[in-house]
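**Student:** predicted model follows, preceded by the sequence.
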Amino acid sequence: MKQLEELVKLIPQIAEDNTIPSVEITGITVDSRQVKPGYLFFCIVGYTVDGHDFVEQAIANGASAIVAEKPLPDCAVPVIYARDVVKTLAIVANAFYDSPTQQLSLIGVTGTNGKTTVTNLINEMLQANNHITGTIGTIQMTIANQSYRVANTTPEASFLQHSFDQMVKEKVDTAVMEVSSHALELGRVNGCDFDIAVFTNLSQDHLNYHGTMENYFLAKSRLFQQLGNSYAKEKPKYAVINADDDYSTRLIHQTVQPTLTYGIIEEADVRAENIVLNENGCDFCLQTYKGSIDIHSKLMGKFSIYNMLAAATAALLRDIPLAIIKKVLETTNGVSGRFEPVNRGQSYGVIVDYAHTPDSLQNVLQTIKEFAKGKVYVIVGCGGDRDKTKRPFMAEIACKYADQAIFTSDNPRTENPGSILEDMIVGLNHTNYQLEVDRRKAIEKTIALADESDMILIAGKGHETYQIVGKEMVPFDDREIAANAIMENS
């Protein structure tokens, strides 16, 4: 518990413009449904809802005070007016939980593709070296091996700081988290004391939100700026950057902290050489500034090698021995929904992958083409209420790298699924595609077409166990649908 005056004293405009009552705060939240007696409720103006509209519900649930940026006349509890509620939330959350990220080591991973896999690999390496870890990402949050669900890739500030506080209480020494461009732009990670920032790559995605690739890059670059301007011996900071990405040079200049690079093509501090790709994984020599080791991994494709290089570089900065890095890279099974095979004894291959950007779809299809002996089918769609400009690129890549493309629904949300497919095929010069709005039917039809040695890629949703139609989340798991279809056709 904290006194309200203590929590907001770092906000100068609040100290000047508001009389702060003596109120004891027992918790903080942006969700009126989660308010308990003594809570401080923050009114966040979002894209679909405005927190100011839920003040009465927050008070009914026991809120002791409100932080708002719009007038709330005749409010039954004290109101603190802030010029920027989002920034205020981050500052107050950090203060309420006693700056938890200063009490552990924090590694942030950002980029268009690979965040989940890199986060998972770093976590496995840390655990193999006897670290107590926590993770926050797309699939779940873990605290000392206990798993919890999360709503967003990077949750909002009060949830984050509460989670880090729980990690500190559970004796976690290192946390690894995915950091999305939305989170950086919206200030969700403000107040997080990052020690290592990892950059995977930057390709087209989320332009419905950021508008341009330049804005998208600037959002990602904030993570590296947030490494700070000081050089503390007890908590050194580092940047880990993909030297082969077109944005690498610019990104290196976004931080004053020491930088380590990794790559395959360009000169880098950590490199993969003598690469051999096959249907069972990949082999390469991991060249580092601490020595070299041969890797024989079950992970497939060049994009997987980049993910392994990123994780290995971060691990080296945490003094994890090469022998442990080798063990993890050679034994890991990867991440749920990332190039995940669906095998029910059939004579053809079925792979489910989260690829939902042009770059990631191309990477996965190129990988499959390298070992496919028969035809390659790809089932893919584009999410509704998201970046429309990438839709024709997705269709072009699907037709270019697959023998047959089946365009279907992803998460249509509030858009007409048929209109999304029309956007995909505008200007498309290829003819090797079909349209099937119903995703279940698309999977079932494609599996019925497959012959021995063919490969089917079901792209876009990966680990997701739902489909968002309108504003409802309908149960839907590509892996389960595919497995059932395989059994019906066996």
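**Tutor:** That came through, no problem. Being a predicted model, the structure only gives us computed values, none of them experimental.
**Student:** hey, let's count contacts and neighbours off CA atoms from now on
**Tutor:** Noted.
**Student:** who touches the closest residue to residue 370 other than its chain neighbours in this structure?
**Tutor:** Closest residue to residue 370 apart from its sequence neighbours, by C-alpha to C-alpha, 6 or more residues apart in numbering: residue 278 at 7.1 Å. If you count contacts by C-alpha atoms under 8 Å, 6 or more residues apart in numbering, residue 278 has them with 300-301, 370-371.
**Student:** use this one as the comparison:
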Amino acid sequence: MNIKVKDIINILNRENQIVDIKVLNQSDIISNVTYNSKAVKDKDVFVCKGLNFKEEYLTDAISRGCGLYISEKIYNYNIPYIIVKDARKSLALISKLFYAEKTEKLKLIGVTGTKGKSTTSFFIKNILDLYLKSKGKMLSGIISTIDTYDGSEISESSLTTPESLEFYKLLNNAVNNELEYFVCEISSIAYKYSRVYGANFNVGVFLNIGYDHISDVEHKDFDDYFSSKIKLLENSEYIVINKDLLRYDEINEVLNNKEKDKIFTFSIDDKADYKAINIKRKNRFTSFDLVHNGETKNYNLLMSGLYNVENAIAAIIVCEILCIDYKYIFKGILGSAVKGRGEIYKTKDGKKTLIVDYAHNELSLKRYFEFIKEEFKDKKHICIIGAPGGKALNRRKEIGTLCYKNCDEIILTSDDPFYESFDNICSEIMSFIPKYKKIRVIENRTEAIKEAVNSYKNEETIISILGKGSETSQNYNGISRDYISDSVNAKIFVEEYNKNINQI
């Protein structure tokens, strides 16, 4: 897609972004925009953005033929430039311009929260896909922590919400592939760093919020985190919100600016537009009734935990807003299974139950351990878990204190240490665990799972494998290394265990 330099200048001027400018010819055609210097080709626009940006990246871009750079500061190179107030916001504006306004044709659903974004997003997608299949239409698109689909291909995600250039490119691909619906997980960082700046959502969902993502490279404090989360509501036509979430009353200012008949609250504890009642669990099934405007509808889940009931309710409301029939919603909720979320693998003799889950912060761990206590009373419990390097530092205390209270044994393992020492991460987690608690440290995640499966051979044991779910990589020193995934490892070791049983 081609645009002119003057188009970029106009959109940046309209948003009051331009500080200084040196452009030779505003009629020059721009055929590509990038922030990756290695992707630059002749006359491309290169955007200098990010906390880790180095001047050498611009040097590299110029050597590859960069015709114009956009930056928050002037560099000593004799090529055209546009100096802006906010490079990330400018990138989003240019990305939306470059991939055209036709992305507005999509029915865009945004889902945010500290936990449950992926599960809720896939609940919504599953319902929409059943409906779309019945009409002979293309399946819905998705951007999530797990997978991304734009109508062309399914790919594993590396970020919850991609950078704005990729975000708008995916939406553009979806329109070109004749998709009608697109579901997006929206992280707090997505708004803080303007990854979805300029996007207008048909429906915005706010599931919950807890204390997470507080660090020098994320949010400076909880208020910053909270304010980033509620921006989705500000940019959504319809709002679906959990009335039980922390600091709900503080969101009223945003809600007061919206049309009242386009706001839908839900709860499992309090009065709300949608109220879940008669929540029951039997084996791996959860059933509940959902009351709205005096009408009661029944739903069943193949997933346990009250938090998944909340996720399901949010998805149900979204699909009702989109006028999807009950039969598709009922079947879609019942048939939903999400990779790396609440996956259960049991050995034939019933002595080992492996659960793969993405729980990794205070809110998700609390709810996960509540589920374990209710579902697996009086069983020995081993927890395999780690913490990422260099970010979300509060998680280390949360992991230490919550695992100490809820697990018989803790195996600390790697979880994307990035540039930080694995030993340092473990030492900090262990500082919040009394010394008498049984702790093992096994850096290799596969070996940690294997060790847990081979422990306590004569006792019924629950093995919680937490934090990565179906992810297939580990980041060490900024380099992504292949990892088979917790899900695959759990399946392999259960199969090996079963073979050994048969040989006895």
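**Tutor:** All right, it came through fine. Keep in mind it's a predicted model, so treat the numbers as computed, not measured.
**Student:** TM-score for these two?
**Tutor:** The TM-score (TM-score structural alignment, normalised by the length of the first structure) is 0.91; 477 aligned residues with a C-alpha RMSD of 2.2 Å.
**Student:** scan the contacts of residue 278 of the first structure and report the most crowded one.
**Tutor:** The residue in the contacts of residue 278 of the first structure with the most neighbours, by other C-alpha atoms under 10 Å, is residue 301 (24 neighbours).
**Student:** what do we get in the second structure for it?
**Tutor:** Applying TM-score structural alignment, one finds that residue 301 of the first structure aligns to residue 305 in the second structure.
**Student:** what's around the closest residue in space to that match that isn't next to it in sequence, how many residues?
**Tutor:** By the measure of C-alpha to C-alpha, 6+ apart, the closest residue to residue 305 of the second structure outside its immediate chain neighbours is residue 371, 5.5 Å from it. Other residues near residue 371 of the second structure come to 16 when the count uses other C-alpha under 10 Å.
**Student:** again, but for residue 455 of the second structure
**Tutor:** Per other C-alpha under 10 Å, the neighbour tally for residue 455 of the second structure reads 12.
**Student:** I'd like to know how far it sits from residue 169 of the second structure.
**Tutor:** Computed with C-alpha to C-alpha, to the nearest Å, the distance linking residue 455 of the second structure and residue 169 of the second structure is 48 Å.
**Student:** helix or strand: which one has the aligned residue in the first structure for the residue nearest to residue 305 of the second structure?
**Tutor:** Residue 371 of the second structure maps onto residue 367 in the first structure, with residues paired by TM-score structural alignment. Secondary structure assigned from DSSP states H and E places residue 367 of the first structure in helix 358-371.
**Student:** and residue 163 of the first structure, by the same measure?
**Tutor:** When secondary structure is defined by DSSP H and E, residue 163 of the first structure falls within helix 157-169.
**Student:** tell me what that helix is packed against?
**Tutor:** Taking 3 or more C-alpha pairs under 8 Å, 6 or more residues apart in numbering; DSSP states H and E as contact, the helices and strands that helix 157-169 of the first structure lies on are strand 27-29, helix 85-96.
**Student:** out of the ones you listed, which comes closest to residue 296 of the first structure?
**Tutor:** Evaluated with C-alpha to C-alpha, these place helix 85-96 nearest to residue 296 of the first structure, the distance being 42.8 Å.
**Student:** how big is the angle separating the closest one from helix 157-169?
**Tutor:** Using axes from the mean of the first three to the mean of the last three C-alpha atoms, to 10 degrees, one finds that helix 85-96 of the first structure and helix 157-169 are set 20 degrees apart in direction.
**Student:** what sits against residue 465 of the first structure?
**Tutor:** Taking C-alpha under 8 Å, 6+ apart as the criterion, residue 465 of the first structure is in contact with 475-478.
**Student:** corresponding residue for it in the second structure?
**Tutor:** When the second structure is aligned by TM-score structural alignment, residue 465 of the first structure is paired with residue 472.
**Student:** try residue 72 of the first structure
**Tutor:** Matched to the second structure by TM-score structural alignment, residue 72 of the first structure sits across from residue 75.
**Student:** before we move on, what about residue 351 of the first structure?
**Tutor:** Residue 351 of the first structure is assigned residue 355 in the second structure as its aligned equivalent, the criterion being TM-score structural alignment.
**Student:** again with residue 419 of the first structure
**Tutor:** Taking TM-score structural alignment, the alignment pairs residue 419 of the first structure with residue 424 from the second structure.
**Student:** looking at this, its match is in a helix?
**Tutor:** Yes. Residue assignment for residue 424 of the second structure, taken from DSSP: H, G, I helix; E, B strand; the rest coil, places it within a helix.
**Student:** from residue 442 of the second structure, how far out is it?
**Tutor:** Where residue 442 of the second structure is concerned, residue 424 of the second structure sits at a distance of 13 Å (C-alpha to C-alpha).
**Student:** of these two, which one has the most company?
**Tutor:** Taking neighbours as other C-alpha under 10 Å, residue 424 of the second structure and residue 442 compare with residue 442 leading, 17 against 12.
**Student:** for the first structure, longest helix please?
**Tutor:** Looking across the first structure with DSSP state H, the single longest helix is helix 302-317.
**Student:** now the helices for the stretch 101-250 of the first structure?
**Tutor:** Counting by DSSP state H, counting those that start in this stretch, the stretch 101-250 of the first structure has these helices, from start to end: 115-128, 157-169, 181-186, 207-210, 213-225, 248-252.
**Student:** which of the ones you listed sits most buried?
**Tutor:** helix 115-128 (a mean of 24; mean count of other C-alpha atoms under 10 Å).
**Student:** that one aligns to what range in the second structure?
**Tutor:** Residues 117-130 of the second structure are where helix 115-128 of the first structure lands, counting by TM-score structural alignment.
**Student:** from the chain's centroid, how far away is that stretch?
**Tutor:** Put simply, stretch 117-130 of the second structure sits 13 Å off its chain's centre (C-alpha atoms, centre = their mean, to the nearest Å).
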